[in-house]
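**Student:** need a structure here:
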Amino acid sequence: MAENKKQEGRIEPYHHAAAGWGALKYVAINLFKERVSGVNYKSLFAQNQPDGFDCPGCAWPDREHASTFEFCENGVKAVAAESTSKRVTPDFFAAHTVTELLQQSDYELEQHGRLTHPMVYDPASDKYAPIAWDDAFKLIAEELNALDDPNQAAFYTSGRASNEAAFLYQLFVRAYGTNNFPDCSNMCHEATSRGLPGTVGIGKGTVTLDDFEHADTLLIFGQNPATNHPRMLGELRDCAKRGATIVSINPLRERGLERFTSPQHPMEMLTMASTPISSMFVQPKLSGDLALIKAMAKRLLELDDRAVLIGMKRLLDIDFITEHTTGFQEFARDLRAEKWSVLLEESGVPRAQIDELVDIYVRGERVIATWGMGLTQHKNSVATIQMLSNLMLMRGNIGRQGAGLCPVRGHSNVQGDRTMGIEEQPTPAFLDRMQQVFGFEPPRHHGYDVVATIAAMQEGRVKVFVGLGGNFAMATPDTPLTFKALESCALTVQIATKLNRSHLIHGRKALILPTLGRTEIDAQNGVPQGVTVEDSMSMVHISYGLNKPASPELLSEIAIVSRMAEATLGGASQLKWQAYRDDYAVIRDDIEKVFDDFYDYNERVAKPGGFHLKVASREREWATTSGKAQFVPHQIELDTPIRRARAKYGKQLMVMMTTRSHDQYNTTIYALDDRYRGVFGMRRVIFINQADIDMLGMKAGDWVDVESVWEDGVARRADGFMLVAYDIPRGCIGAYYPETNPLVPLGSVADGAGTPTSKSIPVLLTPAAAS
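**Tutor:** Predicted coordinates:
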């Protein structure tokens, strides 16, 4: 990997509103840098359009699958990156050894452009060389069929895969004989997927975009929409304009939740005006959200008790609680027994601010609670999600217009992949239906998630790794350990559009298989094919690419998956792989045989905007063991790795959160700026409270090395970071991933979800070693 050199850059506070002319400027810079050809510019106006393609970026939904152009800075960057005229050809690989390429940064690797040919690693020359597609699939089949047990292979899925590709992928892998499906959901919203079924019966949000038109209060937990979901700011702007109260609850005070200038509104652009978004900012300390939300619930219960005592209208929705829920009395007893001193200490939020926050919640008649990975990447994240659900249930804010739960997922189809069966813990009912429809006995045991897959590779229990998209090596925790795990494999296969570090961290045998992007025309037998995705609000819509493929050698993900299946399963498979890749409607016909909610799939998805998948909890139907929504009490755990580390190191101990910059999407680095946070031309920075800089005897601009504090005796370091004074709670710091992923121990995961705890890692800062 490239050496950690001190980067030349600058820190310059950004005082403008989010988006506006700054967004247009940086889009222009990005388009120039990517050398997007004139013929591909039209694709910028086709994203999220009825006759265009679904943006390959975030999973924020479209209002009626937008009939007019909707500007999104990060969406344009994603499209430009895919539409670039730069190419990574066999000649490129012939000119560079893998060892040489490893010295380049992730940003430099991204800038080389689109992959054009299937490539195989040649250990003699330490280079990738061209390979025919048939030979690539033969190699995969030989390695898979040589394994002693199908469970010695793992099949990763990123959120860029379509519903059709994901469905075929899980069909192939289960026919092969394993449920080893590590996927990007394991690293982001798994706490949502595991937590909500225990309270409301399904691990999905209960709102649609229409609910934002009726909400009077929005609580935004652990989110930075201006960077992660820029189109969400348009909805928040409209809410603010009509008087809704918006509260930002996040350790970092983010620019996009302060003020926003909408590129969709010419008057704001021309007058340099902006719309204030949040009316209140609450900054809990890292891993303090559970205590904060429980404190809100306790305060609400106290206010309701007082209302009963003085004969006022109750603040709890007793009718809803009585008719639709169970477990409230036990939950209330737990709240009453909880000590305020514990909640205040663990949340880091003053009592007066909690009272003010609860007053806002109580005044709201229609409240939406949204959240991102700021809630889901902690040890207590499942408990936090369930506590938030408890809070919303207390006032009946689930299953009515303008109110509900709104987890905002990251990659464009991460939710759809899970719906399609990319799940290492499949339900018996799903497996029964698979057997009924396809006539084979699927494996019944639970498989490996991301963390378990890394451990299994390291221990030699997984010997073949196949990645359908993504950048597994850099997205995962404990980077040096993950690298060694991948390198120990007999075969690694990476299906991708652009070069990334996972192609360079490879097994003894390795393949790079280039695939079509969502912006590109996918024609089978001369007929353009559409693929579907499911957004964060359970809308399913179809997408057709417009650009000429980057290379005639590219295959679609569906073609790659189906040909892997044919080669591997051979005559043992009666599944119609050829028919699937000839006509994607055939895949959708079979999807509806497995999932009842996808009835008339092809007919419904052909309508502009597609269709909404039923979410039972939205209809106040509760698919829980009790048949009702369930209050679930949770204790505030006091014996934690962070507390033990702080007891040992005192105030010197910091808790680190990893985050991404504004010029970044997941592990893809578009540029070295993070303008809303005032960082330009560099990425190795630490955001830290000025008082903590003073306490450490340092000053802003000093360089430090970072060491994580964990109890397994393994030294984990990341060196060479500049201190940047920032508005963040004392004892907390922020830094970018993937640069700080080496500090996240593989064993530090969310209880009940297995998600790496990337938002709460205990670390120590020391002056940087002389370079």
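
**Student:** CA only for contacts and neighbour counts going forward, please
**Tutor:** Will do.

**Student:** Under a three-state scheme, what state does F71 occupy?
**Tutor:** Classification of F71 by DSSP: H, G, I helix; E, B strand; the rest coil places it in coil.

**Student:** what sits against it?
**Tutor:** R231, P263, Q264 (CA atoms under 8 Å, 6 or more residues apart in numbering).

**Student:** switch to 10 Å and redo it
**Tutor:** Contact analysis of F71 by CA atoms under 10 Å, 6 or more residues apart in numbering lists A19, A23, L24, L44, F45, Q47, P230, R231, G234, S262, P263, Q264.

**Student:** What of P729?
**Tutor:** 250-252, 283-286, 348-349, 688-692.

**Student:** Swap in 6 Å and give it another go.
**Tutor:** K285 (CA atoms under 6 Å, 6 or more residues apart in numbering).

**Student:** quick one more, to check against the first:
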Amino acid sequence: MTVSFIGKKSSAAGGWGALKSCGKRLLESGSPLTGARTMLKANQSDGFDCPGCAWGDPEHGSSFEFCENGVKAVSWEATEKRATPAFFAGNTVSELRKLSDYKLELNGRLTHPMRYDRASDRYLPVAWEDAFAEIGSMLKNLDSPDRAEFYTSGRASNEAAYLYQLFVRVYGTNNFPDCSNMCHEASGVALKQAIGVGKGTVLLEDFEKADAIFVIGQNPGTNHPRMLGDLRRAAIRGADVVVFNPVREKGLERFSDPQDKIEMLRGSSTEIASQYYQPRLGGDMAAVRGMAKAVFAAEDAAVAAGKAAVLDHDFLKEHCAGLADYRAAVDRTGWAEIEDQSGLSREEIERAADVYMRADRAICTWAMGVTQHLHSVATIREITNFMLLRGNIGRPGAGLCPVRGHSNVQGDRTVGINERPPAAFLDALEKHFGFSAPRTDGHNVIAAIGAMLDGSAQAFIGLGGNFARATPDSALVEKALGRMKLTVNIATKPNHSHLMPGEVSYILPCLGRTEMDLNSAGNSQLVSVEDSMSMVHGSAGINRPASPHLFSEVAILAGIAEATVGSGIVDWAALADDYDRIRDHIEATIPGFEDYNTRLRKPRGFLLRNTAAHREWNTPAGKASFSATPLPEETVHQRARKGGGRFALQTFRSHDQYNTTVYGLDDRYRGVYGERQVIFIHPEDLQAIGAAAGDRTDVVGDYDDGISRVAPDFRFVPYDIPRGSIAGYYPELNVLVPLSSAGDESDTPTSKSIMVSFRKSEAA
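**Tutor:** Model (predicted):
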């Protein structure tokens, strides 16, 4: 049967299309009324934190603080479908591997702990106590704690993440590969260098005060739709929204707010971007360098004419170091180099710079379109340089805003999920708990996969997520997991990571964010998360658990910890029975969490103090530091155009997915329906290679390491994207991302800088 994969695009993000999608997802959950009631508690002070994105909550929120993607995430979790022991009895692991990510997770919520039986190639039910005992025994019998890898997904709560890192450090290793290694690691590294803290500096309220908002390398309409409401309100009050994105994204062009009755009745929408620029892949640093060059030129002209300065000289003198070296680096960078690398004209870049210079207060936001390149750290340093020029850090309506993905990826890092922990944190743990913490740096994701491949790692435990599908070089990761003596996955639904078992393999089912977590006294437990604006707030589920056999993440980790290291140092069971005790330990060991349990129970929670937001710079220079790094010698786009039919590929999400979770097969904002294996390409590029819309192709990785990488049978979709650049969905295209290609200083996979070519599909 032929799939109809190209259709009508939405005229605007949101609107009736979003409402229809919400209704469809609630119906598919099997209990639409329960789902609707559940959504009314999403992001409310007496409800649960949405398990989707990490966008902040307003101080005075409405009764509908959720978006289309939030409905998808909640209905996906709250489905009435169940993956019971009978499901696993009826399907071998080999058979389940043939299912797509979408079809596999459609089987519903896990209900029982399961252990892999190699003889039958099936997962069989197992008692919790037996699972804990064997996992603990195997971990204890490794010849070194460094033989084990402990992965963390950003869906874990602060309490689960803190307990996890405490257990693993008592066990004796800092091997903490986590999802941040694959997304915003470059942001943390760059911001720590530049301003002394690896987080953004803005609050949600700053978007109400900004005169200009620069949105670089992100797609809020699909990845964090609630942000569109804040951009829409900014646009309505007259703020400029300047977008840099290689792909024309509907949510950044127009947005129809489903909560605006007049807009919905009229079928109208609001223009978001006042200026929209499409740089080539990898060209963002050059574009920002060009804007800085325009600012310096305007400053020189103002001084010569005796007019008011363009730069904020008082701020630069008091708070910044390295300006002269940066100015020299900008002067050395010619416009021809900037235009060639960015793919934008000098006129376009100067027009964007004019917006910045007119604005008294400016915010710059970015996401994975910036962080997943070889030179991502340098690019974020360049963004920071640009914002420092006019003092746009540390005052209302201005600042830096890396927009995180998963709901608590930032919080997990705050409470200790870090393969390179600060010495002060380890000192605090040792003093408080009375044990010797490991001091050797551990493994991030790339290093962990390497250790699994070379045999130095023998055990893998995954706290949430879908490690096998989130990571690069899919074939190598499958091989790596299969070499483990022990694999353990803590999850809510079956996914492909579970189908790559080691010698001994467990699936341990946990409660979801929307479900009640009751302690031994029958009292509801409260967990906490940190959003992209450093706000920490509580979350308490309201639904009955999908199965009476589910444990919370905290309870599962406590069970493994007790079986592995015993309870001599930490009473794990007591912590699992009262999360307030975990928060007491966090308060005692991590600055900023004073009076944690009291402040958490206030509406909206509390703000973790950000030193850079107060113009306190924890850098070696004691000031915000400019970077004088030159532009890359060559971007992936520049290499690709040298010939040989090569293209620069970026991977991204469809509108019907969140990270590796695929909710459906439509991407209505891009006009794709019932299909995921597509390649978005400029129409002239399609014509140049002698192909037409709908033709099928194999996508071949072009990386000189002797490894063949092929993503077979993809369809061409003409799209508004720079010539030489192409795009498609992950995880299907992760097979093309080389494990050995990672960002300088960040080790983040270069999923936005993949060199590929095409060959005729064997399925054609």
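
**Student:** Once they're superposed, tell me the TM-score.
**Tutor:** TM-score for the superposed pair, counting by TM-score structural alignment, normalised by the length of the second structure: 0.99. Supporting figures: 763 aligned residues with a CA RMSD of 1.2 Å.

**Student:** Which members of the contacts of F71 of the first structure are classed as buried?
**Tutor:** A19, A23, L24, L44, F45, Q47, P230, R231, G234, S262, P263 (16 or more other CA atoms under 10 Å).

**Student:** Which ones among those residues map onto helices?
**Tutor:** The members of these that map onto helices under DSSP state H are A23, L24, P230, R231, G234.

**Student:** Could you single out the nearest of the residues you listed to A473 of the first structure?
**Tutor:** Taking CA to CA as the measure, P230 is the one of those closest to A473 of the first structure, at 26.9 Å.

**Student:** Skip the chain neighbours and tell me the closest residue to that closest one.
**Tutor:** Of all residues not flanking P230 of the first structure in the chain, C72 sits nearest, at 6.0 Å (CA to CA, 6 or more residues apart in numbering).

**Student:** Quick check: the aligned residue for the one you found in the second structure?
**Tutor:** Aligning on TM-score structural alignment places C72 of the first structure opposite C67 in the second structure.

**Student:** again with T479 of the first structure
**Tutor:** Using TM-score structural alignment as the criterion, T479 of the first structure maps onto S474 of the second structure.

**Student:** ok, now which ones touch that match?
**Tutor:** Going by CA under 6 Å, 6+ apart, S474 of the second structure touches V735.

**Student:** and what of H406 of the second structure?
**Tutor:** Contacts for H406 of the second structure (CA under 6 Å, 6+ apart) come out as G52, C53, A54, G154.

**Student:** quick one: the residue in the first structure that the third one lines up against and N413 of the first structure, what's the gap?
**Tutor:** Spelled out, that is A54 of the second structure. The equivalent of A54 of the second structure in the first structure is A59 (alignment by TM-score structural alignment). Noted for A59 of the first structure: a distance of 6 Å to N413 of the first structure, by CA to CA, to the nearest Å.

**Student:** tell me which element T322 of the first structure falls in.
**Tutor:** Assigned by DSSP states H and E, T322 of the first structure belongs to helix 318-324.

**Student:** With F460 of the second structure instead?
**Tutor:** strand 459-463.

**Student:** Please apply the same query to P494 of the second structure.
**Tutor:** Here P494 of the second structure is assigned to no helix or strand, by DSSP H and E.

**Student:** tell me the secondary structure for V349 of the first structure?
**Tutor:** coil.

**Student:** just the strands in the stretch 551-700 of the first structure please.
**Tutor:** With strands called from DSSP state E, counting those that start in this stretch, the stretch 551-700 of the first structure shows them at 611-612, 629-630, 654-659, 664-665, 668-669, 679-680, 685-688.

**Student:** The alignment partner in the first structure of A127 of the second structure: neighbour count?
**Tutor:** A127 of the second structure maps onto A132 in the first structure when the alignment is built from TM-score structural alignment. Residues near A132 of the first structure, counting by other CA atoms under 10 Å, number 13.

**Student:** Which residues lie in contact with the closest residue to A132 of the first structure other than its chain neighbours in this structure?
**Tutor:** Sequence neighbours aside, P118 is the residue nearest to A132 of the first structure in space, at 6.9 Å (criterion: CA to CA, 6+ apart). Applying CA under 6 Å, 6+ apart, we find P118 of the first structure in contact with P130, I131, I512, L513, P514.

**Student:** Taking these, please make a PyMOL selection of just the buried ones.
**Tutor:** Typed into PyMOL, the line below selects the buried ones among those, using 16+ other CA under 10 Å:
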select buried, resi 130+131+512+513+514
